[in-house]
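**Student:** All I have is the shape, not the residue letters:
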């Protein structure tokens, strides 16, 4: 319910990322506000559905404000073509606002210089990396181990010159909230946010749609 408080079992990673995006005045899409954080002792962690990513982060209960609307993934078919075009415009503005956040360095990393997180790539964190070429080298090795040298050789050429941008990291239709009129009312689940190559979010969105 909008105006209430939601409790989510997660890690400090999501707490810090949510607090960070809340601190950005230029972000033109609402995000949950952190109300409190309660550390979960390791002995009782199994009783909570904590995410696997970043076990060294520590498990917490994140108390945050709720946002209005329902997931775009369950509402898109209800909108007219005009409303869908309006959604595209809003999401384009949102992408622009988070990509405009100034970057602290050329590192590929999570909030505060910690490791990166992506459920598509790994159930654990990876990195941080001091540059995009270093990140791409790790990605190439990972592709070779998964696909074999012959198939990995056919992959697209690495983009070592790509700039880093702040990204959501898990921008699926179910992490975007909308109202009945087709207005974006919030973006949730920031645990995979960080500084990644500029093509990272669009690539992940394309992958999610293809699945």
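**Tutor:** On my side now, so go ahead. Computed from a predicted model, the values in this text were never measured in an experiment. Numbers count the residues shown, from 1 in each chain.

**Student:** use CA for all of it now, contacts and neighbours both
**Tutor:** Fine.

**Student:** ok, and what's touching stretch 167-184?
**Tutor:** 29, 67-75, 79, 83-84, 86-87, 90-91, 98-99, 117-118, 185-196, 198, 200-201, 204-205, 208 (C-alpha atoms under 8 Å, 6 or more residues apart in numbering).

**Student:** Going by neighbour count, which residues in that stretch are buried?
**Tutor:** By 16 or more other C-alpha atoms under 10 Å, the buried positions in stretch 167-184 come out as 167-178, 182-184.

**Student:** Pasting the second one now:
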């Protein structure tokens, strides 16, 4: 959404269908009469809300020259981002018990590192406390464009240069390592790799500090899945296959700082196609060295693969594409297959409240889905076992 600059003398820049009336304009009689009627009506009006999302009322509409500089930019589940004028954004999302906004803590960590080399937004400030029910995160707005908005027009030469830039950024990011999987402030990482349920945050499973703990977190589901794959409940066979998943699993060390969502929409570039910011560090943390590559290969659906695919083999602790497929994608895929074979239920996740139409003239309804509302620290997660 484009937010116009704060040119207060020209409200027509940000609002359509306005009619300009110079001072001392002689109004038609019908307009004069209508204004009189509205004046009488205004004195009798009771304050009535027109928009439940922003609280705008009939009295606001009729009694001020206020044109809000706060606008909704995007929404997802029970989260929203507001534009505060043209230079700031406010992220509004429920507190699910994670570290106080992983985007914020990762940004703060990288900003505190001298010469980190990772391009970031200029400002980010958490306005709420960790115990508040709602997180409010204030951030400066990038003056650049997302790479996704211009990608089709980027030339081959420019794409080659972008790969060089991304290689440098990833090299700088991966200088930061930890002894195990965690957020930069030591919190748990949601498991979007092996134990990913089809739910929104909070996720049911977290990534273990090491591979042993990671498997322990999802062992019960894996064993049920293996029973279905091999069509047996023989404990000896299931134990053998479970140990095979563990022994074939790629080594996790070193645990390197990982963005986790390097889509084109999270890479901001200026008019010279130079990367100015990497944004949205919501999933960031110390993951197994191969995780950034895995996220790009398996979860990115926006066309970022052609940009990043040639970059990953050039990174330290990496390997060529064919070897990565054999030593990482295939064994990780086997674990995911076993997980997905386990039938899991999330009772009441899809319970919902149906919204009424927005108004008589705008008959758009919607719904509040219980599982999307957030503000909880743990989901109900039930394994459905066959007889």
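**Tutor:** Nice, thanks for sending it over. Here the structure is a predicted model, which is why all the values come from computation and not from measurement.

**Student:** So which of the buried residues of stretch 167-184 of structure 1 are in strands?
**Tutor:** 167, 176-178, 184 (DSSP state E).

**Student:** so which of the residues you listed comes closest to residue 5 of structure 1?
**Tutor:** Among these, residue 177 lies closest to residue 5 of structure 1 (C-alpha to C-alpha), at 16.3 Å.

**Student:** That closest one maps to what in structure 2?
**Tutor:** Per TM-score structural alignment, the equivalent position to residue 177 of structure 1 in structure 2 is residue 268.

**Student:** next one: residue 30 of structure 1
**Tutor:** Looking across to structure 2 (by TM-score structural alignment), residue 30 of structure 1 lines up with residue 119.

**Student:** show me the contacts for that match.
**Tutor:** 169, 275-278.

**Student:** preserved in structure 1, out of those?
**Tutor:** For the contacts of residue 119 of structure 2, the contacts that are reproduced in structure 1, applying both residues aligned by TM-score structural alignment, their matches' C-alpha atoms under 8 Å, are 276-278.

**Student:** As CSV, those with neighbour count and distance to residue 239 of structure 2 would be great.
**Tutor:** Shown next, in CSV, are those (neighbours: other C-alpha atoms under 10 Å; distance: C-alpha to C-alpha, whole Å):
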residue, neighbour count, distance to residue 239 of structure 2
276, 19, 50
277, 21, 47
278, 23, 44
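
**Student:** Can you give me the neighbour number for the counterpart of residue 163 of structure 1 in structure 2?
**Tutor:** If you follow residue 163 of structure 1 across to structure 2 using TM-score structural alignment, you land on residue 254. By other C-alpha atoms under 10 Å, the residues close to residue 254 of structure 2 number 19.

**Student:** give the contact list for residue 254 of structure 2.
**Tutor:** Applying C-alpha under 8 Å, 6+ apart, the residues near residue 254 of structure 2 are 177-179, 288-289.

**Student:** Next step: these restricted to strands.
**Tutor:** Per DSSP E, these map to strands at 177-178, 288.

**Student:** isn't there a strand covering residue 353 of structure 2?
**Tutor:** Yes: according to DSSP: H, G, I helix; E, B strand; the rest coil, residue 353 of structure 2 belongs to a strand.

**Student:** Could you dump the contacts of residue 254 of structure 2 into CSV with neighbour count added?
**Tutor:** Shown next, in CSV, are the contacts of residue 254 of structure 2 (neighbours: other C-alpha atoms under 10 Å):
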residue, neighbour count
177, 20
178, 18
179, 12
288, 23
289, 23
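
**Student:** now, the most widely separated pair of these?
**Tutor:** Largest pairwise distance in the contacts of residue 254 of structure 2, by C-alpha to C-alpha, is 11.7 Å, between 179 and 289.
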